[in-house]
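Undergrad: sequence and predicted structure are below.
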Amino acid sequence: MRFGYLARVITALALLVLAVFTLKVFFHQPVTVVDPHVVGKQALPQKALLPDFAAISDIREKKRAFFDFIRPGVRAANRDIALNRQFLLDLQHKLKIEENFEISPSSYQRYSELAQYYQHKSNDVNADSIAKLLSRVDIIPEELVMVQAANESGWGTSRFARLGLNFFGQWCFTQGCGLIPQSRNEGANHEVRVFDSVDQSIASYLRNLNTHPAYQHLREIRLELRQNNLEVNPEHLAPGLLNYSERQHDYVIELLQMLRHNKAFL
């Protein structure tokens, strides 16, 4: 009787050890992927376990999986932007109602950091400067971000998404900063940037839209919507991405079609 009990205990412990070992193998991180097209890099550490979207054969399931994967990062990034925007709106309000308003050192530091991050040249805290900075410190609708990520990354299956966590086709111009496109023209020096995380990729993309001269029209559309107390929706902002692709109008039309066809998943 006693021997039978011990045997069962030993068997249970053995099964537990085997289960733990199996889980460690299945969820092993980090994954290091070596790519021959990376200049000046030996390996690219994948800090997030990227799902194998290419292995999902059902189209609807692949779309759902991709959007569910990237949505939390998009929401978190937009939430951070919204908090910084509210800080600026509060500052703007105080400046308007307080005759002798003086900004605190901590608020001025935060304002200066935002101005630098969003490439706003003036650190002066006045009505005009705050208004100009507010035109940059604003969200991009998550539906638009997600369909553009799907478009640029082939639903997360592109080489740049898999190896560089780059879901938006963002370029860089320092040797070794990313992956060399296999179809890059002779004499060109751009690379497709490699990111340490999905969140970093999303934050960089949003900053690009909020600062680069190519997307000034997008920011103007958004500002006009704000001034008229209208919703900043993806369909209104999509035309502002005209310069994101060489295809221009066709690219915008494709994004609008993707927004319409994927409403059930967004």
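TA: Thanks, I have the structure now.
Undergrad: C-alpha only now, for contacts and for neighbours.
TA: OK.
Undergrad: not counting sequence-adjacent ones, nearest residue to the residue nearest in space to the middle of the chain?
TA: In the chain, the centroid-proximal residue (CA atoms, centre = their mean) is residue 202; its distance is 1.1 Å. Residue nearest to residue 202 in three dimensions, not counting chain neighbours: residue 74, with 6.6 Å by CA to CA, 6 or more residues apart in numbering.
Undergrad: ok so, going back, now do the residue nearest to the centre of the chain against residue 14, distance only.
TA: Applying CA to CA, to the nearest Å, the value for residue 202 to residue 14 is 44 Å.
Undergrad: same check, this time on residue 159
TA: Counting by CA to CA - residue 159 and residue 14 are separated by 41 Å.
Undergrad: more neighbours: the two, which one.
TA: residue 159 (16 against 11; other CA atoms under 10 Å).
Undergrad: which residues touch that one?
TA: Residues counted as contacts of residue 159 (CA atoms under 8 Å, 6 or more residues apart in numbering): none.
Undergrad: rewinding a little: give me the element the residue nearest to the centre of the chain is part of.
TA: Secondary structure assignment for residue 202, by DSSP states H and E: helix 198-211.
Undergrad: ok, second structure coming up, stack it against the first:
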Amino acid sequence: MRKLLLIFTFSFLFAGLPEYYYKLPLQKQKKEFKRILIPMIEKENQKILQERYLARSIFHKPFYMLDFDSLIVLSKFAKKYKIHNLYNKEEFFKKIDVIPPRLVLAQGAVESAWGKSYFAKKANNLFGQWTYTGRGLVPKNRDANKTHTVRIFKSPQQSLEVYMRNLNRNPAYKKFREVRYKYRKENKKFTAEIAATTLILYSQLREVYVRILQNIIKQFR
């Protein structure tokens, strides 16, 4: 037990972005924030594209021709993305899709104060994700009747992975997925600016949050 506690404490102390980042002037931090996160975003989007390609190759066949292995793959995707109907092709392609990189950068910047928030530095949490398991950090100004904590991640990369999965499966972001799917079907680009307008439920600030996101997105052009 003592050994496990020491391991957890050690990893907790070294959470956050690279140490040099916090010594940079603000404007350089903003540029470096993008430089650090872009490869992470590309990695996660590439994983999602691979899943999408695999699902597409399976749905290319009639259902009566699907083998057991194909059904296992679809079942895993259904569990990961909370897809309720294994045979609903549209639901798979609405949920298994990439996130606009500039949206990710903007939300990361807003939610983590450009990587400098307490939760970013102590819990690798760049996107303000909550948990109700009790295994997180208690927000300082949490209401007395609330039970959520801020989730602790092993790395910023894991925080990014969970954030993307959250956008792709949480019922609160159904509009985000619906609009993205519509744009893809019409062969139009689903931009970060458009995506931001669908995330009114991501923050208690609602419309103000959307405007803040849109202003930050402009900085990443």
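TA: Ah, there it is. No experiment lies behind these values; they were computed from the predicted model shown.
Undergrad: TM between them?
TA: The TM-score (TM-score structural alignment, normalised by the length of structure 2) is 0.90; 214 aligned residues with a CA RMSD of 2.0 Å.
Undergrad: sorry, back to before: who touches the aligned partner of the residue nearest to the centre of structure 1 in structure 2 in this structure?
TA: By TM-score structural alignment, residue 202 of structure 1 lines up with residue 160 in structure 2. Neighbouring residues of residue 160 of structure 2 by CA under 8 Å, 6+ apart: 40, 41, 44, 126, 127.
Undergrad: distance check, residue 160 of structure 2 against residue 127 of structure 2.
TA: In this view, residue 160 of structure 2 and residue 127 of structure 2 are 8 Å apart by CA to CA.
Undergrad: next one: residue 117 of structure 2
TA: Residue 117 of structure 2 sits 11 Å away from residue 127 of structure 2, going by CA to CA.
Undergrad: looking at these two, which is more packed in?
TA: Ranked by neighbour count (other CA under 10 Å), residue 117 of structure 2 and residue 127 place residue 127 first, with 27 against 19.
Undergrad: what is the longest helix along structure 2 packed up against?
TA: As assigned by DSSP state H, the longest helix anywhere in structure 2 is helix 26-59. Applying 3 or more CA pairs under 8 Å, 6 or more residues apart in numbering; DSSP states H and E, one finds that helix 26-59 of structure 2 contacts helix 89-95, helix 101-112, helix 156-169.
Undergrad: can you tell me the closest non-neighbouring residue to residue 248 of structure 1?
TA: Excluding its sequence neighbours, the residue lying closest to residue 248 of structure 1 (CA to CA, 6+ apart) is residue 242, at 4.7 Å.
Undergrad: name the SS class of the one you found, please.
TA: Of the three states, residue 242 of structure 1 takes helix according to DSSP: H, G, I helix; E, B strand; the rest coil.
Undergrad: just residue 156 of structure 1 next, same as before
TA: Judged by three-state DSSP, the three-state class of residue 156 of structure 1 is coil.
Undergrad: and for residue 194 of structure 2?
TA: Look at residue 194 of structure 2: counting by three-state DSSP, its state is helix.
Undergrad: ok, how many other residues are close to whatever residue of structure 1 lines up with residue 187 of structure 2?
TA: Alignment note (TM-score structural alignment): residue 187 of structure 2 maps to residue 229 of structure 1. Neighbourhood size, residue 229 of structure 1 [other CA under 10 Å]: 9.
Undergrad: residue 229 of structure 1: which element?
TA: Residue 229 of structure 1 belongs to no helix or strand when assigned by DSSP H and E.
Undergrad: distance of it from residue 117 of structure 1?
TA: Applying CA to CA, the value for residue 229 of structure 1 to residue 117 of structure 1 is 26 Å.
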